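K.L.:
pasting the structure only:
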């Protein structure tokens, strides 16, 4: 059983709050590496989105998701594991298993599902492998990439991960050594985040300093789940480095229509009955909810049953957000719509949704 210490006031796990920091501009970063941005976001849309994109373009993108996520996960975990620990793992001065179990425990607190380390072989040859079982993974391909990246951070090299479903909702993931293509390595370049202050203040817990809005969520640590107390929506901590490079790689390979396809894929999922946020609440409420998720700093918002307009600074995961917002507009007013947007090099996102 996972023994998790919660804040007495807001009930947020202390380890979760120590992992990331909410800044004053609608951004979240890794505390140990503030050039690495993060998001706290609804995760039940991810695998349906990946499938929708594949259906639209006529080819699965799962292999790209796994490989590019592995690169982002490796960078994230390298900042979490001290150099000395990595050296001791690779020289076999310390056992890999407790480290792997600790990484799995951290993943459970981030909403990734229940992790169980099953078996491994580590002799630095072609027969090495590792196996873990995950119950209710938040995303199959991203979880596979996370696993590969965590292994790369710990033991070095590059790793392939395959998975199979053992029983409903329970999956076995198995790793082995691999080599990425040079072109794929180029695509996996990660752009470091640079903070720009903006004076956006989320109300903080007086004890642990986490945003008080997190008190609306429930951590089911033993199951690896984070859910909203009222809606039951599942959340997870994700890095834009794990998603945005995927979309850039797809655009490089398949053409300039990929951003529109990603937005459409997300809109289609929302259309099934998954509204993102209550658009008819106050602008300030929307601003705080976007900041809680680390999606950016809302500057302007206009809404009617004919049109929605929005301006957001420091935008990240903007294609997911666009699909979320367009789909929610359509559900709110029971209409079909068109969307136009622009994103500046400084991360300023402007978009307009108009009813047909």
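P.N.:
Looks like it arrived, so ask away. Note that this is a predicted model, so its numbers are computed, not measured. Numbering: from 1, shown residues only.
K.L.:
Could you use CA atoms for every contact and neighbour count after this?
P.N.:
Fine.
K.L.:
I'd guess residue 311 is in a strand, am I close?
P.N.:
Yes: secondary structure assignment places residue 311 in a strand (DSSP: H, G, I helix; E, B strand; the rest coil).
K.L.:
Run a quick neighbour tally on it.
P.N.:
Counted with other Cα atoms under 10 Å, residues neighbouring residue 311 total 20.
K.L.:
take the one below as the second:
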């Protein structure tokens, strides 16, 4: 992979990733498909969904897999694998080596998202496919994406999915199914919003990547791993549309309490990650926190006012309104040491106003 001569950022991602003035990142793939993306620490979404499952008493994994299937179909529709649909589905015209070749082409793109390294264990045209992921993360989402691609390639309405960890590697077994999942017809992908905002970056003069990104992010495509040089932790690229579609599906299936539960778990998780980071200057702490959220593509407020015990926020186009507000609440609780509550003034996907207060 070739890097920018000035800042060292991978040139491929410098072309496809656009850090915008509203604190979001838009990725444009080979087919000109645009999606809003985020960089999240490995384990953040897994912990969120595990906590959600424990709170409501049922596993949310089946909902995650089903929701991610449509995301996978949308995201990978522009990749070379789509051409296989033109080939009749039989073992003579679709031998196993063809499947291995196409998955090998996809593997580099998936590795670039930090999803690990995928390969084919076995393929029988019109019957089954077994995929293996080394260094996997976001396991239910990988299984869902795999099913979405498989259903697209095999041109079928549904598939049977089994997956599990074997020797530290994710193995996904896919076979032909008969029925289309009921939830699939109502899943929706949000459009990419406008990118205007108050934020500016110090950028590389050659590739225009923010220098904060080129200093922090490091790719190992051979392992399918993105590392953060500053935190030492693994990162993964997640489509904002994917997060929103999944949460919308969970709310539809499990009830209107889901946004509140997700908000509370995200707030508590982020507060734990922020512990010990404030050393005296609260203004500097707030600025660093907001910049970190923007660096990850989570958004940046058009207005934020804090007076010590409360914070008022106006924001357009964050990756998810509830999850972003929870990260702001976590910062306020870190500064004050007191629990908080949120009051929503205006609330839509592309524009929100709210106030978070503590008991101080």
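P.N.:
Here it is on my side, so go on. The shown structure was predicted, so the numbers you read here are calculated from the model rather than taken from an experiment.
K.L.:
Next, the TM-score between them, please.
P.N.:
TM-score of the superposed chains, computed with TM-score structural alignment, normalised by the length of the first structure, equals 0.85; 348 aligned residues with a Cα RMSD of 3.0 Å.
K.L.:
what ranges do the helices span in the first structure?
P.N.:
Under the criterion DSSP state H, the first structure contains helices at 14-19, 46-57, 62-80, 83-90, 96-109, 140-155, 182-187, 244-254, 258-271, 283-292, 318-333.
K.L.:
right, so of those helices, which gets closest to residue 199 of the first structure?
P.N.:
Smallest distance to residue 199 of the first structure across those (Cα to Cα): 11.8 Å, for helix 283-292.
K.L.:
by how many degrees do the closest one and helix 318-333 diverge?
P.N.:
Angle of helix 283-292 of the first structure versus helix 318-333, following axes from the mean of the first three to the mean of the last three Cα atoms, to 10 degrees, is 140 degrees.
K.L.:
Does anything pack onto helix 283-292 of the first structure? Which helices or strands?
P.N.:
When contacts are defined as 3 or more Cα pairs under 8 Å, 6 or more residues apart in numbering; DSSP states H and E, helix 283-292 of the first structure sits against strand 297-303.
K.L.:
nearest spatial neighbour of residue 116 of the second structure, skipping sequence neighbours?
P.N.:
What sits nearest to residue 116 of the second structure in space, not counting adjacent residues and going by Cα to Cα, 6 or more residues apart in numbering, is residue 224, at 3.8 Å.
K.L.:
Next, count neighbours for the one you found.
P.N.:
Neighbour tally, residue 224 of the second structure, other Cα under 10 Å: 25.
K.L.:
Could you measure from it over to residue 81 of the second structure?
P.N.:
If you measure residue 224 of the second structure against residue 81 of the second structure using Cα to Cα, to the nearest Å, the figure is 19 Å.
K.L.:
corresponding residue for residue 6 of the first structure in the second structure?
P.N.:
Alignment note: residue 6 of the first structure maps to residue 3 in the second structure; criterion TM-score structural alignment.
K.L.:
quick one, what contacts the residue nearest to its match when sequence neighbours are not counted?
P.N.:
In this structure, residue 3 of the second structure finds its nearest non-sequential neighbour in residue 10, 4.2 Å apart by Cα to Cα, 6+ apart. With contact set as Cα atoms under 8 Å, 6 or more residues apart in numbering, residue 10 of the second structure has these partners: 1-4.
K.L.:
now do 10 Å
P.N.:
Residue 10 of the second structure makes contacts with 1-4, 207, 209, 214, 217-219, as judged by Cα atoms under 10 Å, 6 or more residues apart in numbering.
K.L.:
Residue 192 of the first structure too?
P.N.:
Residues in contact with residue 192 of the first structure (Cα under 10 Å, 6+ apart) are 33-37, 241.
K.L.:
With residue 350 of the second structure instead?
P.N.:
Going by Cα under 10 Å, 6+ apart, residue 350 of the second structure touches 192-194, 315-321.
K.L.:
so what corresponds to it in the first structure?
P.N.:
In the first structure, the residue matched to residue 350 of the second structure (TM-score structural alignment) is residue 347.
K.L.:
and the gap between its match and residue 80 of the first structure?
P.N.:
Noted for residue 347 of the first structure: a distance of 27 Å to residue 80 of the first structure, by Cα to Cα.
K.L.:
tally of neighbours for the residue nearest to residue 351 of the second structure when sequence neighbours are not counted?
P.N.:
In space, and not counting its chain neighbours, residue 351 of the second structure is closest to residue 316: 4.4 Å by Cα to Cα, 6+ apart. By the measure other Cα under 10 Å, the count of residues near residue 316 of the second structure is 25.
K.L.:
residue in the first structure matching residue 316 of the second structure?
P.N.:
Alignment note (TM-score structural alignment): residue 316 of the second structure maps to residue 313 of the first structure.
K.L.:
cool, and residue 105 of the second structure?
P.N.:
Here residue 105 of the second structure is matched to residue 102 in the first structure, going by TM-score structural alignment.
K.L.:
ok now do the residue nearest the centre of the second structure, which residues does it touch?
P.N.:
The residue lying closest to the centre of the second structure (Cα atoms, centre = their mean) is residue 238, at 1.7 Å. Applying Cα under 10 Å, 6+ apart, we find residue 238 of the second structure in contact with 35-40, 45, 113-115, 138, 141, 297.
K.L.:
so which of those is the most crowded?
P.N.:
The most crowded member of the contacts of residue 238 of the second structure, judged by other Cα under 10 Å, is residue 115 (30 neighbours).
K.L.:
so who does the residue lying farthest from the centre of the first structure touch?
P.N.:
In the first structure, the greatest distance from the average C-alpha position (Cα atoms, centre = their mean) is reached by residue 93, at 33.0 Å. Counting by Cα under 10 Å, 6+ apart, residue 93 of the first structure touches 85, 87.
K.L.:
JSON lines for the contacts of residue 238 of the second structure, including distance to residue 330 of the second structure?
P.N.:
Shown next, in JSON lines, are the contacts of residue 238 of the second structure (distance: Cα to Cα, whole Å):
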{"residue": "35", "distance to residue 330 of the second structure": "27"}
{"residue": "36", "distance to residue 330 of the second structure": "24"}
{"residue": "37", "distance to residue 330 of the second structure": "22"}
{"residue": "38", "distance to residue 330 of the second structure": "19"}
{"residue": "39", "distance to residue 330 of the second structure": "19"}
{"residue": "40", "distance to residue 330 of the second structure": "16"}
{"residue": "45", "distance to residue 330 of the second structure": "16"}
{"residue": "113", "distance to residue 330 of the second structure": "27"}
{"residue": "114", "distance to residue 330 of the second structure": "26"}
{"residue": "115", "distance to residue 330 of the second structure": "28"}
{"residue": "138", "distance to residue 330 of the second structure": "23"}
{"residue": "141", "distance to residue 330 of the second structure": "26"}
{"residue": "297", "distance to residue 330 of the second structure": "18"}
